[in-house]
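Colleague: quick one: sequence plus predicted model below, questions after.
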Amino acid sequence: MSETEAPQDVLPVLVVGAGPVGLTAALALRSHGLPVVLLEAEPEDRVRPGSRALFVHRESLQLLGRISPGLDRTLVDHGVVWPTRRTVYRGREVFARTYPPRTPSADFVPPFTSLRQVETERHLLAACLRAGVRFRWGTPVRGVRAFEDAVEVDTERGPLRARYVIGADGARSSVRRSQEITMEGDRSEAFHVVVDIQEDADDPMPLERVFTYEHPGLGGRSVMRVPFAGGFQLDVQCKDDDTPEDWADEAAVRRWVPRVVPAKYAERVLWVSRYHFLHLVADRFADAHRRVLLVGEASHLFPPFGARGMNSGIADSVAAADSVAEALNTPGRRLRAVDEFALLRREAALFNSDAARTALDHLRPKRRLTRLRQAAGAALAPVLPSCGEWLERAPYGPRNGARTNPRGRY
């Protein structure tokens, strides 16, 4: 008898957390024909401000299209694919590339789509409802106890039992803490400021992603502008002695925005946030009984440069769902299926953490030699295009090299 034939009061699987990663896990489980209950601490009408994760990469789109046919196309149609990327060094362009438009087709998946995370979540939620995922909103999880044959989940609305739990409940994960799984790594004390700005539809900015090293209008602070559907995001790298009051306060933001983009956008600010560079990875991605699996920010925290967070979480979730489905249907492979998930996704997380650290070393060089290399690269870019290409790619860290789940690079 397979584990899917469990007693009626024992669910096959519970997902904790209704962010994009938890919603993906629920969709992936439904693609295997498994009944899914998703627990979310917040109410159904919660408000999720800000753009948060902007990019859904091609690999993630392909995974989402696999578990929910048509979802990839929905996200592409509601996002934007900017055709131009530019890099500027101290006010002088050192790299620019514009990709020719491609005729849309059913089998073409663009390299990414850019839309606010709240919109990505909206489409994921709609797909989950169509797929028959059952939601329990306003149900905080207080603790999880794993046993050899099942998991007990203590919620504020009563206990639940399941064969497996996928923890997608974010950086402060109660699922992770209940298993005494620790996060290992470090955090940069310096911060970046992120600002969402509504586009002026009558006179929009060029549809291009621009990274500027040592922007002269911001006292040598680097800044990136990234379009998303309906607006764009500014990400400013603050200096070590900067204070949030001078840069991350909304009034302060309105003062410096006109130094980067036309002054009218100072009155179109939608959201302001700040973040530190985090390099944290869980020491284990599953509990000792292989009944609790961690995905997304419950298991790793990366800086947003390189768009590794949500995209790696999507790959985590699909891999976790595949492992749970295999474990439920083939009990003899139960331990191996979960162990493979935990090993491969932790390897991917460690790679992403190291790649983000490489990006940080470039963005915040501690050695004078690194700054000299950047200045030399900028000087040589007009005659050696490879130097401009290096300056363009380096702020995001390497993307290849991890031995990850074959179903998803991240």
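Modeller: Now that the structure is in, tell me what you want to look at.
Colleague: okay, CA-based contacts and neighbour counts for the rest of this
Modeller: OK.
Colleague: measure the residue nearest the centre of the chain to Ala26 for me?
Modeller: Taking CA atoms, centre = their mean, the centroid of the chain lies closest to Met310, which sits 1.9 Å from it. Counting by CA to CA, to the nearest Å, the gap between Met310 and Ala26 amounts to 15 Å.
Colleague: okay, helices next: where are they in the stretch 1-150 of the chain?
Modeller: 20-31, 58-67, 71-78, 117-131 (DSSP state H, counting those that start in this stretch).
Colleague: helix/strand/coil for Val153?
Modeller: strand (DSSP: H, G, I helix; E, B strand; the rest coil).
Colleague: quick check: closest non-adjacent residue to it.
Modeller: Val144 (4.6 Å; CA to CA, 6 or more residues apart in numbering).
Colleague: comparison target, given below:
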Amino acid sequence: MSLVVVVGAGPVGLSAALALRGHGIPVVVLEADPEDRERPGSRALFVHRETLGLLDAMLPGLAAEITSYGRTWHTRRTLYRGREVYARTFPPPSGPPPFTSLRQTDTERFLRAACEGAGVEFVWGARVAGLSTSETEVRLTGEDGRVWTGAYAVAADGARSAVRRELGIPMEGTHGEGFHVVVDVADVPGAELPLERVFHYEHPGVGGRSVMRVPFTGGFQVDLQCRDDDAQEEYGTEEAVRRWLPGVVGDGYGERIMWVSTYRFLRKVAASFTDPHGRVLLAGEAAHLFPPFGARGMNSGIADAAAAAEAIAAGTGEAVARFAEVRRAAGLFNSAAAGTALDHLRPHRRTVRVRQRAAAALAPVLPWCGSWLEHAPYGPRNGAPAVAGRKY
């Protein structure tokens, strides 16, 4: 088959390239950044079992390589105003783990090595500035005038996708009020925190703001939910983090901070996942933006990548149209699920806050109340449209 151009060398673009090579299709990856770019921060942490299965289908053994490096914890704990309302420890799985947790930079490292081994060509410093499609090909032009032509293109160039912009495809959806602060913290050797995920509603150590702690290989991530009227300079700078972090994880971590970032809840889905000629397929954040709770972003993006490769390998307009229908349905489901989670995390209705308080009070005698408090912040997992084929 003719060459396929993948735009973007993040985890979704790398997965698309690897999947295409698995179908025997020649691939070139265009990345706007230089080859020696720095990629600080964990960003996406979780690679879920379903995603591991997709990656292993692209390159057998890749899932085992990633999981052997990542961390899988078996205890989930939820607290409310300093009191535990849910805790459950699961036995180690007999087969593939339900997920593995590692920084996105490490996931990309494994994927890039797999792509290089599979014969994927990379072009670094290739920022797309123009694009045209026809019934038979895609033509991409770089800022420096270079031109790449392929039978298809996969747009995996992120939230500010140049490809999506050139196609004139709008993003549809909403954004939430307020912001969250994400902090990567390195472990203190010999004094690692328990290997468990902890969600704490209205944590007394940070003025009643909710906070989550998640381990990854080499450290942990803290996600602080700020209030609508909080100022970013009071919570979202490294200096500010040093002030409030001890109230969450104790002393000794101020000098272990690796990365600080802020984000707002965006829920947006592209109006179309392909161009009118069916030659460009959108994937990952070029196609949808979700809040990080529930780990829907990268996992759904890799599912997009796998489905795009299958459609391109089929080589028909019907297959591409089916890809666009299926993956947009999944995107809309994930967007709605993220909205449900947002309504729980940032309740603007007094009735929701009252339900949370009542559930916390009743959790010791009614375990399902604690279970509801544990699961609600991540949104529903089941019930995706049957057309989507999978939960992401």
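Modeller: Yes, it's here. Since the model is a prediction, treat every value here as computed from it, not as a measurement.
Colleague: coming back round to it: nearest to Arg177 of the first structure, of the helices of the stretch 1-150 of the first structure?
Modeller: With CA to CA as the measure, helix 20-31 is the member of the helices of the stretch 1-150 of the first structure nearest Arg177 of the first structure (17.4 Å).
Colleague: the longest strand along the first structure aligns to what range in the second structure?
Modeller: Assignment by DSSP state E gives strand 183-198 as the longest strand of the first structure. Across the second structure, the stretch matching strand 183-198 of the first structure (TM-score structural alignment) is residues 171-186.
Colleague: buried residues, the matching stretch. List them.
Modeller: Neighbour-count burial for stretch 171-186 of the second structure, with 16 or more other CA atoms under 10 Å as criterion, is recorded at Met171, Gly173, Gly178, Phe179, His180, Val181, Val182, Val183, Asp184, Val185, Ala186.
Colleague: counterpart of Val206 of the second structure in the first structure?
Modeller: In the first structure, Val206 of the second structure lands on Leu218 (TM-score structural alignment).
Colleague: spit out the contact partners of that match.
Modeller: Trp256, Arg259, Val260 (CA atoms under 8 Å, 6 or more residues apart in numbering).
Colleague: which among the residues you listed end up buried?
Modeller: Neighbour-count burial (16+ other CA under 10 Å) applied to the contacts of Leu218 of the first structure gives Trp256, Val260.
Colleague: please flag which of the contacts of Leu218 of the first structure sit within helices.
Modeller: Counted as lying in helices by DSSP state H, out of the contacts of Leu218 of the first structure, are Trp256.
Colleague: Tyr99 of the first structure: which of the contacts of Leu218 of the first structure is nearest?
Modeller: The nearest one, if we look at the contacts of Leu218 of the first structure relative to Tyr99 of the first structure and count by CA to CA, is Val260, at 24.5 Å.
Colleague: for that closest one, give its distance to Gly388 of the first structure.
Modeller: 21 Å.
Colleague: aligned against the first structure, show me the partner of Glu374 of the second structure.
Modeller: Under the alignment by TM-score structural alignment, Glu374 of the second structure pairs with Glu392 in the first structure.
Colleague: from Pro303 of the first structure, how far off is the residue mapped onto Ser101 of the second structure from the first structure?
Modeller: Under the alignment by TM-score structural alignment, Ser101 of the second structure pairs with Ser114 in the first structure. As defined by CA to CA, Ser114 of the first structure lies at a distance of 18 Å from Pro303 of the first structure.
Colleague: still on that earlier bit, can I get the buried residues of stretch 171-186 of the second structure in a markdown table with distance to Ala270 of the second structure?
Modeller: Compiled in a markdown table, these are given as follows (distance: CA to CA, whole Å):
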| residue | distance to Ala270 of the second structure |
| --- | --- |
| Met171 | 4 |
| Gly173 | 9 |
| Gly178 | 23 |
| Phe179 | 23 |
| His180 | 24 |
| Val181 | 26 |
| Val182 | 26 |
| Val183 | 29 |
| Asp184 | 30 |
| Val185 | 34 |
| Ala186 | 36 |
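Colleague: okay, now the aligned partner of Ala168 of the first structure in the second structure: neighbour count?
Modeller: Under the alignment (TM-score structural alignment), Ala168 of the first structure maps onto Ala156 of the second structure. Residues near Ala156 of the second structure, counting by other CA atoms under 10 Å, number 35.
Colleague: going by secondary structure, the match of Glu374 of the second structure is in what exactly?
Modeller: helix 385-393 (DSSP states H and E).
Colleague: mean deviation, that helix versus the second structure?
Modeller: Following the fit onto the second structure, the mean deviation recorded for helix 385-393 of the first structure is 0.4 Å by mean CA distance after the TM-score superposition for the first structure.
Colleague: can you list the helices and strands that that helix packs against?
Modeller: Contact analysis of helix 385-393 of the first structure by 3 or more CA pairs under 8 Å, 6 or more residues apart in numbering; DSSP states H and E lists strand 84-89, strand 92-98, helix 368-380 as its packing neighbours.
Colleague: buried stuff in that helix?
Modeller: Cys387, Gly388, Glu389, Leu391, Glu392.
Colleague: quick one: contacts for the first one?
Modeller: Yep, that's Cys387 of the first structure we're talking about. Contacts of Cys387 of the first structure by CA under 8 Å, 6+ apart are Gly377, Ala378, Leu380, Ala381.
Colleague: how about the last one, what's its partner in the second structure?
Modeller: It refers to Ala381 of the first structure. Counting by TM-score structural alignment, Ala381 of the first structure lines up with Ala363 in the second structure.
Colleague: its match and Arg357 of the second structure, how far apart?
Modeller: For Ala363 of the second structure relative to Arg357 of the second structure (CA to CA), the value is 10 Å.
Colleague: please name the nearest non-neighbouring residue to the residue opposite Glu250 of the first structure in the second structure once aligned.
Modeller: Under the alignment (TM-score structural alignment), Glu250 of the first structure pairs with Glu238 in the second structure. By the measure of CA to CA, 6+ apart, the closest residue to Glu238 of the second structure outside its immediate chain neighbours is Val260, 6.2 Å from it.
Colleague: can you tell me the element the counterpart of that neighbour in the first structure falls in?
Modeller: Counting by TM-score structural alignment, Val260 of the second structure lines up with Val272 in the first structure. Under the criterion of DSSP H and E, Val272 of the first structure resides in strand 269-282.
Colleague: show me what Leu335 of the first structure lines up with in the second structure.
Modeller: Leu335 of the first structure maps onto Gly317 in the second structure, by TM-score structural alignment.
Colleague: ok, its match touching Asp275?
Modeller: No - shown here, Gly317 of the second structure and Asp275 do not form a contact pair, counting by CA atoms under 8 Å, at 11.2 Å.
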